[in-house]
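Participant: need a structure here:
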Amino acid sequence: MKTLKVLTLLAMIVVVSAFAVNTIDAVVDGYKVGDTATDFSLKNVDGKMVSLADYPKAKGFVVIFTCNSCPFSVANEDRIIALDKKYKNQGYPVIAINPNNPELKPEDSFENMKKRASSKNFTFPYLFDEGQEIYPQYGATKTPHTYVLQKTDKGNVVRYIGSIDDSSRDESAVSSKYVEDAIDALLANKEVPVTNTKAIGCSIKS
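Facilitator: Below you'll find the model as predicted:
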């Protein structure tokens, strides 16, 4: 009887462990290139709720998980502004999302997001992932972490995931502009030359 109880307990542990691993993998993995991203509704720094459906004329989106506190994000802010300026009118607006928990990173509170957006004159929405529900769906792990989506009949399909370019801290050293190359290819109805790169930045605080 004792042996049976031990075997039953071990079997339960295996089942629970397998479920836990699968759940963690599902959260960490997130979207892959070719997946269709679901829409979201998040609060912008102007207090309004924003979703991808609010852009009926868009051809796609540049969704960037970023924040106030990470030096890598700060180093990329001007590049993010430039991306929006260059591609918004061509149909690929930037949608920035702060995924961090402000209890762990007070610099990333909603009030500080509003101040940052104002001081940098952000030309794009800067959304707060309240409850941290959206970034796990995407599989974002860093700030910044970038996703280029293409609007299709099937929905917003992920075409690129990774870094903005190949120089995370020094814009003057950039030689490969991954996001720009991806959008240029999509606008020309061509295959994206590089679909995945490693996102380099600070870990998301949850």
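Participant: for the rest of this, base every contact and every neighbour count on C-alpha atoms.
Facilitator: OK.
Participant: the residue lying closest to residue 109 once chain neighbours are set aside: what's it in contact with?
Facilitator: Nearest residue to residue 109 in three dimensions, chain neighbours excluded: residue 102, at 4.8 Å (C-alpha to C-alpha, 6 or more residues apart in numbering). When contacts are counted by C-alpha atoms under 8 Å, 6 or more residues apart in numbering, residue 102 touches 108-110.
Participant: need those in a markdown table (columns: distance to residue 91, neighbour count and secondary structure).
Facilitator: Converted to a markdown table, the contacts of residue 102 look like this (distance: C-alpha to C-alpha, whole Å; neighbours: other C-alpha atoms under 10 Å; DSSP: H, G, I helix; E, B strand; the rest coil):
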| residue | distance to residue 91 | neighbour count | secondary structure |
| --- | --- | --- | --- |
| 108 | 29 | 24 | helix |
| 109 | 30 | 20 | coil |
| 110 | 28 | 21 | helix |
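Participant: and for comparison, fold this next one:
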Amino acid sequence: MQIKKLFAQESISIIAVSPNYEDAILPDELAYSDLGDSFEEMKKRAERKKYNFPYLYDGKEQNLTKKIGVKITPTVFLYDKNRNLVYEGKIGNHETPNRMEASDLFQNIVKNLSGTSGKIKRTKVFGTSIKFQDDLPIAEKVLARNARETVKLTQADERKLSFYLTHKTYKPKLFYVWQAEDKECRDNLVKLSSVYKIFRKRGLR
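Facilitator: Purely as a prediction, here's the structure:
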């Protein structure tokens, strides 16, 4: 979005693409956002962040994703006015996203506009592997394994409650109080189980 604003006076088009096959995404891969990769969630993300560029969904057929051969997100492809590829790789340093001098994409846009881009430049990409339909069997095995997991119930005596409430940890702790008579008890516990399987690798207890 920042790059789009910086080059607002130039004839540059920026297009973002959501490439993942939704059903092949593993639960823990959803732990870095409150939104997934479905078309409906993609629309919510675009509205929330107020994207100032087109945001395309390619997750169902993945025609564009396969055509350009991208394997990892985020990956950027920069083309000149003749539609020739001049840069492929990372956006920049993810630790300093607002420093344009550290952005490979920004620097290559500047070079391209000045006519000094030269031959195609490629940089190593750091990110997450794109999920394709071929990855679906792996996701199905993980979901089947998760479905076989059991829950251990113990008596919530005063000593245990005191420990959980006062134990200092930098990891998030989630408490859900319920009773068997609650009509929504089962549905809520199923949802709670799904949330836990998404965030447990990040330390949720």
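Participant: please state their TM-score.
Facilitator: Overlay of the two chains. TM-score (TM-score structural alignment, normalised by the length of structure 2): 0.54; 122 aligned residues with a C-alpha RMSD of 2.2 Å.
Participant: mind checking the end-to-end distance for stretch 189-206 of structure 1?
Facilitator: Stretch 189-206 of structure 1 has an end-to-end distance of 38 Å (criterion: C-alpha to C-alpha, to the nearest Å).
Participant: then stretch 104-111 of structure 1?
Facilitator: Across stretch 104-111 of structure 1, first to last residue, C-alpha to C-alpha, it's 15 Å.
Participant: what do you get for stretch 124-132 of structure 1?
Facilitator: Stretch 124-132 of structure 1 has an end-to-end distance of 20 Å (criterion: C-alpha to C-alpha).
Participant: hmm, who's touching it?
Facilitator: 42-45, 50, 81, 84, 93-101, 110, 113, 117, 135, 206.
Participant: now with 7 Å?
Facilitator: For stretch 124-132 of structure 1, the external contacting residues (C-alpha atoms under 7 Å, 6 or more residues apart in numbering) are 42-45, 84, 94-99, 110.
Participant: where exactly do the strands run in structure 2?
Facilitator: Assigned strands in structure 2, in chain order: 16-18, 55-57, 72-73, 76-79, 85-89, 121-122, 128-129 (criterion: DSSP state E).
Participant: can you give me the distance of the aligned partner of the residue nearest to residue 109 of structure 1 in structure 2 to residue 130 of structure 2?
Facilitator: Structural alignment (TM-score structural alignment) places residue 102 of structure 1 against residue 22 in structure 2. Between residue 22 of structure 2 and residue 130 of structure 2 the computed distance is 10 Å (C-alpha to C-alpha).
Participant: residue 16 of structure 2 too?
Facilitator: Relative to residue 130 of structure 2, and taking C-alpha to C-alpha, residue 16 of structure 2 is found at 15 Å.
Participant: tell me where the longest helix sits in structure 1.
Facilitator: Counting residues, the longest helix found in structure 1 (DSSP state H) is helix 2-29.
Participant: my bad, should have said structure 2
Facilitator: The helix spanning the most residues in structure 2, taking DSSP H as the definition, is helix 185-199.
Participant: tell me the contacts of the residue most central in space within structure 1?
Facilitator: Closest to where the C-alpha atoms of structure 1 average out (C-alpha atoms, centre = their mean) is residue 65, at 3.9 Å. Listed by C-alpha under 7 Å, 6+ apart, the contact partners of residue 65 of structure 1 are 96-99, 143-146.
Participant: compare residue 16 and residue 130 of structure 2 and say which is more crowded by neighbours.
Facilitator: Between residue 16 of structure 2 and residue 130, counting by other C-alpha atoms under 10 Å, residue 130 is the more crowded of the two (19 against 13).
Participant: map the more buried one across to structure 1 for me.
Facilitator: Under TM-score structural alignment, residue 130 of structure 2 pairs with residue 204 in structure 1.
Participant: what do you get for residue 87 of structure 2?
Facilitator: When structure 1 is aligned by TM-score structural alignment, the residue opposite residue 87 of structure 2 is residue 160.
Participant: over to residue 109 of structure 2?
Facilitator: Here residue 109 of structure 2 is matched to residue 183 in structure 1, going by TM-score structural alignment.
Participant: so how far is residue 108 of structure 1 from that match?
Facilitator: Distance, residue 183 of structure 1 to residue 108 of structure 1, by C-alpha to C-alpha: 29 Å.
Participant: mind listing what's buried in the longest helix of structure 1?
Facilitator: Applying a neighbour-count criterion of 16 or more other C-alpha atoms under 10 Å, one finds 27-28 buried in helix 2-29 of structure 1.
Participant: output the contacting helices and strands for that helix.
Facilitator: Contacts defined by 3 or more C-alpha pairs under 7 Å, 6 or more residues apart in numbering; DSSP states H and E place helix 2-29 of structure 1 against helix 134-138.
Participant: in structure 2, which residues correspond to the helix it packs on?
Facilitator: The aligned range for helix 134-138 of structure 1 in structure 2 is 64-68, by TM-score structural alignment.
Participant: same deal with stretch 13-22 of structure 1?
Facilitator: By TM-score structural alignment, stretch 13-22 of structure 1 lines up with nothing in structure 2.
Participant: and the gap between the closest residue to residue 112 of structure 2 other than its chain neighbours and residue 51 of structure 2?
Facilitator: Closest residue to residue 112 of structure 2 apart from its sequence neighbours, by C-alpha to C-alpha, 6+ apart: residue 80 at 6.8 Å. Distance of residue 80 of structure 2 to residue 51 of structure 2, computed by C-alpha to C-alpha: 23 Å.
Participant: no further queries at this time; thank you.
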